[in-house]
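S.K.: Need coordinates for the following:
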Amino acid sequence: MSGGTGRLAVVGAGPAGLAAALAAAGAGAEVTVLDLGQRPGGQYLRQPAVPGVRPAPHSAHFADLLRQADTHPRITIHSGQQVWSAEPADGAAGGATLRLAGPAGPTTVAAPVVVLAPGGYDRVVPFPGWDLPGVVTAGAAQALAKGQDVLVGRRVLVAGTGPFLLVAATGLASAGAEVAGVVEAAPLRRWSRHPLAVAGAPGKLAEAARHFAALRRYRIPLWRGQAVTEVVEDAAGLRATVRRVDGGWRAGEVTRSVPVDAVCVGYGFTPSVDLAVALGCATRTDPADGSLVVTVDESGRSSVPGVLVAGEATGVGGADLAVAEGRLAGLAAAHRLGLLDDAGLARSTAPVVRRTARQRRFAAALHRVHRVPDGWTNWLRDETVLCRCEEVTVGRLRADVARYGLDDIRALKLVTRVGMGLCQGRVCGRAAACLLAVASGREQPLEDFAKRQIVMPVPLGAVAEEGPPR
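M.R.: Coordinates of the predicted model:
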């Protein structure tokens, strides 16, 4: 097919969403981008939310992506829009109906083709003291610094696993914080087991070299094979206990006790699959890191006609991979709208598909090197809070599993109310599933924490009122 016209809705204005919008608009589609942020860019390309704050520096490639999407005549970006419900369109035509809450009130968007690019959010691993004021995710610390020019503390400790720790640490240091150290639980020698994946991503090696050079420049120590296993209040601040951990994250001897104002923790990211699940898209467990991800083909087509998915929701892999996947999804969306024929689609996607395959191999290697094994569950005490919204402790979960023989997520939620608070299990869900698996001896799928008719909390008025369709 060729020469058609059509409208495309893109949910998410991060790297994947912007790349999808540009690819589809370049083929002639009229694109509406819906994003919760006050300005486009997502977490990676986060723009300042207050006047007078200098934008964070980005590579020329990503800065150009943001500029092109912001000025393209066939792309309209609606910021501050919370997509709280999604339903597949009636009939065989495909697409979806999206319900939004925004500055102008509730609105409904119906589109024959939709690209979901909702990104992901920080994965949390509970430990004694993780619920204290001053203990934040690395992503939250970065967002405050980049978007609000606010430091979470003058002296901070960054801990967890994964390359994002280096990004957060050097970003905080450049913003004026004293970074006491970076605590990396993974033994980085594991990278030697993945030479082909590393060789296929030379840009990642250069990026890592820049971050390690920045650590030296800011005199930030990197403590490998160690983890923060407890944080306590200490005078006017916090004190973090750092222990050596083995390959399974079983804690050993204390290596240091670090006084700080804030502890920034990050254990990778959790894909945001809520909207895709609400639309009925098939999901699977990512074998590399155990996350629940949306099942798509090489161009981002999901199991639901007219619904494509790109970026972290199909598997966490970073901004470069998200851009490539977004471009593929945008071109596939243009094809479905009749703006590209089969030959045109094949010509446009072939080089991107090859590049994406290399990037996915690197992402899989990264997940294996920085995996989060179950040994962290042994750091916990009975009084450690698991679900902060409902104030469910680890001891409560373990006792109820033993008392009632709980062995699945649904029963756990009904008995303990874990994951039924404001965050709907986004923060605690995966940790609860891991603890239940350890306590019951049965693997726990994550789908039950992702199935929600109302995807995100919104005022009752938004649910009661049906806004005019766009």
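
S.K.: When you work out contacts or count neighbours from here on, use the C-alpha atoms and nothing else.
M.R.: Fine.

S.K.: which residues touch residue 432?
M.R.: Residues in contact with residue 432 (CA atoms under 8 Å, 6 or more residues apart in numbering) are 386, 418.

S.K.: which stretch of helix or strand covers it?
M.R.: Secondary structure assignment for residue 432, by DSSP states H and E: helix 429-440.

S.K.: Do a quick rundown of the strands in the stretch 301-450 of the chain.
M.R.: Assigned by DSSP state E, counting those that start in this stretch, the stretch 301-450 of the chain shows strands spanning 307-309, 385-387, 392-393.

S.K.: Remind me what the first one packs against, helices and strands.
M.R.: In other words, strand 307-309. Strand 307-309 is packed against strand 113-116, helix 319-336, with contacts defined by 3 or more CA pairs under 8 Å, 6 or more residues apart in numbering; DSSP states H and E.

S.K.: Let's compare: structure for the following, please.
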Amino acid sequence: MFRVTVDGAERWARSGQTAAAVLLAAGRASWRTTRGGRPRGVFCGIGVCHDCLVVVNGVPDVRACRRVVEAGDRIETQEGTPLPCFPPETGVDAPEGTVRDVPVVVVGAGPAGLAAALAAAGAGARVALVDEGQRPGGQFLRQAADGPERGAAVRAVQEHPCIEWLPRCTVWALEPGGASCTGTDGGWTVHVLQGPADAPGRTAHTLRTAALVLCTGAYDRALPFPGWDLPGVVTAGAAQALAKGQRTAIGRRVVVSGTGPFLLPVASSLLTVGARVLGVYEAGSPAAWLRTPVAALRDGHAKLPELLTYAAGLARHRVPYRARQAVVAAHGRERVEAVTVARLTADWRIVPGTERRVEDVDAVCVGYGFTPQLELALAAGCALRDNSWVAVDAWQRTSVPGVYAAGEPTGIGGAALAAAEGELAGLAAARRTVPAAAARVVARAPAARRRVVAGRRFARLLAAAHPVRDGWHTWLGEDTLVCRCEEVPYGVLRTAAGERGTGGVDGGAGGPDGGSLAADGMCTFKLTTRVGLGPCQGRICARNAAALSGPDALPDPQTADRRPIAQPVRLADLAAPGPVPPTPPYREDPS
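M.R.: Next up, the predicted model:
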């Protein structure tokens, strides 16, 4: 234990505790004020939304959910969008970084990344495993109890002589061209910043690799409703991360709402850390699984014991579970104090007369599936499938030579599928960089591929059983925020969409051209509404805004979401001089 200060008051903190957990333990639900004067606290819990920004040691715009505190840290409330001020005579000194060649670079240390690193290293490749966390495991394994198998995977990565573990690292950019470890064409340069999250002067590393494996995971999708921007309304993943990773309850009296089986472990985790769960509200219907009972038993039987464990825990604590119901509004002044729950029709419209108010609520956890983290895949130029997922072949190869993807970026299917895909990707990367490993790779691949096939069948069942239905837009009022960063209400969005002729969810026919937006029209639309122009860059609002404004309101993500900078970086880090690259020790392609 050590001491930090929160707005001048001393507080105890634990090693590994985030600033968000410290603030919540201090009884704070909010610690930032937007330009519009709205209070903000933690929301996504994994650094995507930027709601939880604080000032740490005089530096603003630090994501409290990502920043692990250290002894003596000064945490202060952030109001508006202040600019950091550094003494001009000192500037920000960054430690000298490194430039080196690594045959295989794996980005992300969740189930997919762990499996990829171990498979590649086991086949003889030298691997760098990069992750923002302090220890391997990603969101899933950091939040789960360390069982023997899971703990063994983490230890194996940390102890493997061919794996270099790079913790607290943000991959902020990719460049084509890098090490050509086997004389193959191409390669990638991976730009990394290592150090405390959002701190100035982090150490810069440049990794040049012939095989890049992207295991970047996903984050929760939240649907907007009146009051969803109140402090205390968080994503299901944020509540899970705080409960499992920080042993912190998001509130005392909590409501869980959304769709999908992830709601059950979230409720279970909340009970474990002492919260009272007032109800779990599933917007869909579990009966959807009964439409294909044979397939559900064949592909989902391994999940059944886990499901029964969660169900028994909820029953033991007398937690109500209600299908075809959802939280459709949150109420409060400075934080959530009550919610409105309603029954839903098959397409998720509110059944008139079924609304009821639940009082004395201090936290709401919402989750409507997941959105893949595609920033690096798009920066590399990888093609997408269904405009949503990275397209891969039977070896997890993307459309870009030397780039592989595994886990949630290729489709949401759970940890077992992610690990199987990661193993295949790691084997393929090893085969590219270590030709002598081909025989071992071919021998191991069939078993992993069978697990992938079974896992993808289950993923399709999951998607079919828990879709997000279009009727959720009826929950919104004209003043309901859609874009949290820029505080854009639904009424502004709908008006702008109508003026651009995009139609939208209310069924307009669109403009004279049938509702298409030209590229310049898209720019005008965004500048007019400012949707997607805030710190989260549309990660939270883009899917919802597109659904509300019509299919042509937002452009193709393969062009619109492709950015040279994939993660938040301070200008001082961009301006810092980099080290002189050494002569590559590997054979270059003579062409």
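
S.K.: now the helices and strands packed on strand 307-309 of structure 1 in CSV, with distance to residue 432 of structure 1 and mean neighbour count?
M.R.: Shown next, in CSV, are these (distance: least, CA to CA, whole Å; neighbours: other CA atoms under 10 Å):
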stretch, distance to residue 432 of structure 1, mean neighbour count
strand 113-116, 27, 28
helix 319-336, 28, 28
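
S.K.: Tell me which of the ones you listed sits nearest to residue 389 of structure 1.
M.R.: Closest of these to residue 389 of structure 1 is strand 113-116, at 27.6 Å (criterion: CA to CA).

S.K.: Identify the residue of structure 1 aligned to residue 285 of structure 2.
M.R.: Counting by TM-score structural alignment, residue 285 of structure 2 corresponds to residue 187 in structure 1.

S.K.: okay, now that match: neighbour count?
M.R.: For residue 187 of structure 1, the neighbour count with other CA atoms under 10 Å is 17.

S.K.: quick one, what contacts it?
M.R.: Contacts for residue 187 of structure 1 were tallied using CA under 8 Å, 6+ apart; they are 224-225, 247, 369.

S.K.: Likewise for residue 105 of structure 2?
M.R.: Taking CA under 8 Å, 6+ apart, we find residue 105 of structure 2 in contact with 127-130, 207, 209, 211-213.

S.K.: Which residues are in contact with the equivalent of residue 282 of structure 1 over in structure 2?
M.R.: Aligned by TM-score structural alignment, residue 282 of structure 1 pairs with residue 383 of structure 2. Applying CA under 8 Å, 6+ apart, one finds that residue 383 of structure 2 lies in contact with 390-391, 398-400, 558.

S.K.: Try it again at 6 Å.
M.R.: 391, 399 (CA atoms under 6 Å, 6 or more residues apart in numbering).

S.K.: how far away is it from residue 376 of structure 2?
M.R.: Per CA to CA, to the nearest Å, residue 383 of structure 2 is found 12 Å from residue 376 of structure 2.

S.K.: Aligned to residue 219 of structure 2, what sits in structure 1?
M.R.: Using TM-score structural alignment, residue 219 of structure 2 lines up with residue 121 in structure 1.

S.K.: Also residue 497 of structure 2?
M.R.: Residue 497 of structure 2 maps onto residue 401 in structure 1, by TM-score structural alignment.

S.K.: ok, how many other residues are close to its match?
M.R.: With other CA under 10 Å as criterion, residue 401 of structure 1 counts 20.

S.K.: Distance of it relative to residue 415 of structure 1?
M.R.: Residue 401 of structure 1 is 9 Å from residue 415 of structure 1, where distance means CA to CA.
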